[in-house]
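> sequence unavailable; structure follows:
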């Protein structure tokens, strides 16, 4: 068996193009340009690269970018103050805190400083609750992008057994909630799960989000399983051993070119959503 690739690049480009059309309409009709503010703490090269990439994609989508760069010595209180300013600024529609942050910072406190109406990366507890309860709200960008990719490839989720390897509050946990909302049966696992390979072999859908290169091996998989690699490690390597898994899975995401483009596309789409909501609340439109 040789797996079909689930490519996110083309679908993400379609999403960004549609977001750009909506952004243009907002500017033409109301004189409002959607704005995404990015907050970067420290000088980690990889994080800086990710922020620049998101800013470049924003420009292509007609979304304004505002960049806040803080020193590595920034405290939790200082970061919260900066995010609070952005939350209170009516010209800013979406806020992205690039993570991870330096160890002295309480990341959860920083996330919770984001106005839920501007939480376009879906990192606040309010956004998680919305995903868990099926309420309107922003999806965590990577899990939301994964769900759009699965839908585009007509992956049947109802009644399927999905194993999510990873328990991050902004990736693994929300991915499980969104799969559950699609009527999948969800098992959360992680690097310390006992008999993990045996558990993964029961999965129809595997979401790998553990943050360890080549962690999931091909002989862990049920023949014909759908494999989504949400990991990104040094050297463009995912959390799944791609060569091995490709011989067993029916569908698999490559790294790069699979989940990554979808994450950014959903972030931009939700920024336009936030801008539209803000405009409509001011104009009294439904």
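That came through, no problem. No experiment lies behind these values; they were computed from the predicted model shown.

> can we go C-alpha only for contacts and neighbour counts from here?
Will do.

> show me what counts as buried in the longest helix along the chain.
Looking across the chain with DSSP state H, the single longest helix is helix 259-283. Judged by neighbour count (16 or more other CA atoms under 10 Å), helix 259-283 contains these buried residues: 259-279.

> for stretch 13-25, same thing?
Within stretch 13-25, the residues scored as buried using 16+ other CA under 10 Å are 13, 15, 16, 17, 19, 20, 22, 23, 24.

> closest one of these to residue 251?
When the buried residues of stretch 13-25 are compared for distance to residue 251 (CA to CA), residue 13 wins out at 20.5 Å.

> okay, now the closest residue to residue 243 other than its chain neighbours: neighbour count?
With sequence-adjacent residues excluded and distances taken as CA to CA, 6 or more residues apart in numbering, residue 243 is closest to residue 218, at 7.9 Å. Applying other CA atoms under 10 Å, we find 21 residues neighbouring residue 218.

> and the comparison structure, right after this:
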């Protein structure tokens, strides 16, 4: 392997230390950050994520409460729950765990969360703010991927970047974030002809599609940075394992830097979630102070 392995856990640990310090400062001011996680029905699919989030929250000094509701709950009832959490000053952030039952569209729930409590960065206003380079509460995975790239010894201004995948919560936000930093960005998707033509000329490639082995070494410029955001479960000779969207072995022979899966973007995404929780708490504290100052 010639590529330098990007240690997402180390980056996340550094972020977590800063978040814990800010959380302690807010707690001393009477504003201890607190998250509420919402899941519906069988939680087996989301249980690992919830446990990981709770563990990271505790390490960052952020309160965490996991709530599970029966699969029979209606969209109207769940929306009412969110409205109650929006109005509760003791709750600073709301997380919607996926998957959800078919009768509850996740976008409807994301729209119901107050933008100041949207720690996942999924509310339409949070996504839209990125167009104006306002990163107050950005979508965690996209922000994490860009933060990883910023740790590398690359000049972002003028960097040629290819984003493979154009989802509303990962690919598109990454493209806007990178443009906001001065990069020249190409976005590829399932209708793009000859993706390799674009990826081979890029100094940095982000891939977030959900297709294992999609990006191979021959699709990369030698020395390029590869940020692999995909998470896929595949069967191997020793049983199921987690892999990204890149063929790691061939890409590592060509790339200058590469993120492993797991251990790359994932830990930084959770660290970004906690960072958003602290920032959301600070923003809510300021809003309450403005309201009561104006009322006096």
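Cool, the structure landed. Remember, it's a predicted structure, so these values are computed and weren't measured experimentally.

> picking that back up, gap between the counterpart of the residue nearest to residue 243 of structure 1 in structure 2 and residue 66 of structure 2?
If you follow residue 218 of structure 1 across to structure 2 using TM-score structural alignment, you land on residue 217. Going from residue 217 of structure 2 to residue 66 of structure 2 by CA to CA, to the nearest Å gives 41 Å.

> quick check, the residue nearest to residue 243 of structure 1 in contact with residue 227.
No - using CA atoms under 8 Å, residue 218 of structure 1 is not in contact with residue 227; the gap is 10.4 Å.

> residue 69 of structure 1 should be in a strand, yeah?
Yes - membership of residue 69 of structure 1 in a strand is supported by DSSP: H, G, I helix; E, B strand; the rest coil.

> who's in contact with it?
Contacts of residue 69 of structure 1 were listed using CA atoms under 8 Å, 6 or more residues apart in numbering, and they are 39, 40, 41, 42.

> identify the residue spatially nearest to it, adjacent ones excluded.
Using CA to CA, 6+ apart and skipping the chain neighbours, the partner closest in space to residue 69 of structure 1 is residue 40 (4.9 Å).

> tell me which element the one you found falls in.
Taking DSSP states H and E as the definition, residue 40 of structure 1 sits inside strand 35-41.

> map residue 261 of structure 1 across to structure 2 for me.
Residue pairing (TM-score structural alignment): residue 261 of structure 1 is matched to residue 267 of structure 2.

> quick one: contacts for its match?
Contacts for residue 267 of structure 2 (CA under 8 Å, 6+ apart) come out as 8, 9, 12.

> and residue 161 of structure 2, helix, strand or coil?
What three-state DSSP gives for residue 161 of structure 2 is strand.

> show me what contacts it?
Shown in contact with residue 161 of structure 2 (CA under 8 Å, 6+ apart): 178, 183, 184, 185, 186, 202, 203, 204, 205, 206.

> same check, this time on residue 222 of structure 2
Taking CA under 8 Å, 6+ apart, we find residue 222 of structure 2 in contact with 254, 255, 256.

> ok, how many other residues are close to the aligned partner of the first one in structure 1?
Taking TM-score structural alignment as the alignment basis, one finds that residue 254 of structure 2 is matched in structure 1 by residue 248. Each residue near residue 248 of structure 1 was counted by other CA under 10 Å, and the total is 22.

> cool, residue 243 of structure 2 as well?
Residue 243 of structure 2, neighbours per other CA under 10 Å, totals 22.

> that one matches what in structure 1?
Aligned by TM-score structural alignment, residue 243 of structure 2 pairs with residue 237 of structure 1.

> pretty sure that match contacts residue 213?
Yes - counting by CA under 8 Å, residue 237 of structure 1 touches residue 213, with 6.1 Å between them.

> okay, and the common contacts of the two?
Common neighbours of residue 237 of structure 1 and residue 213 (CA under 8 Å, 6+ apart) are residue 231.
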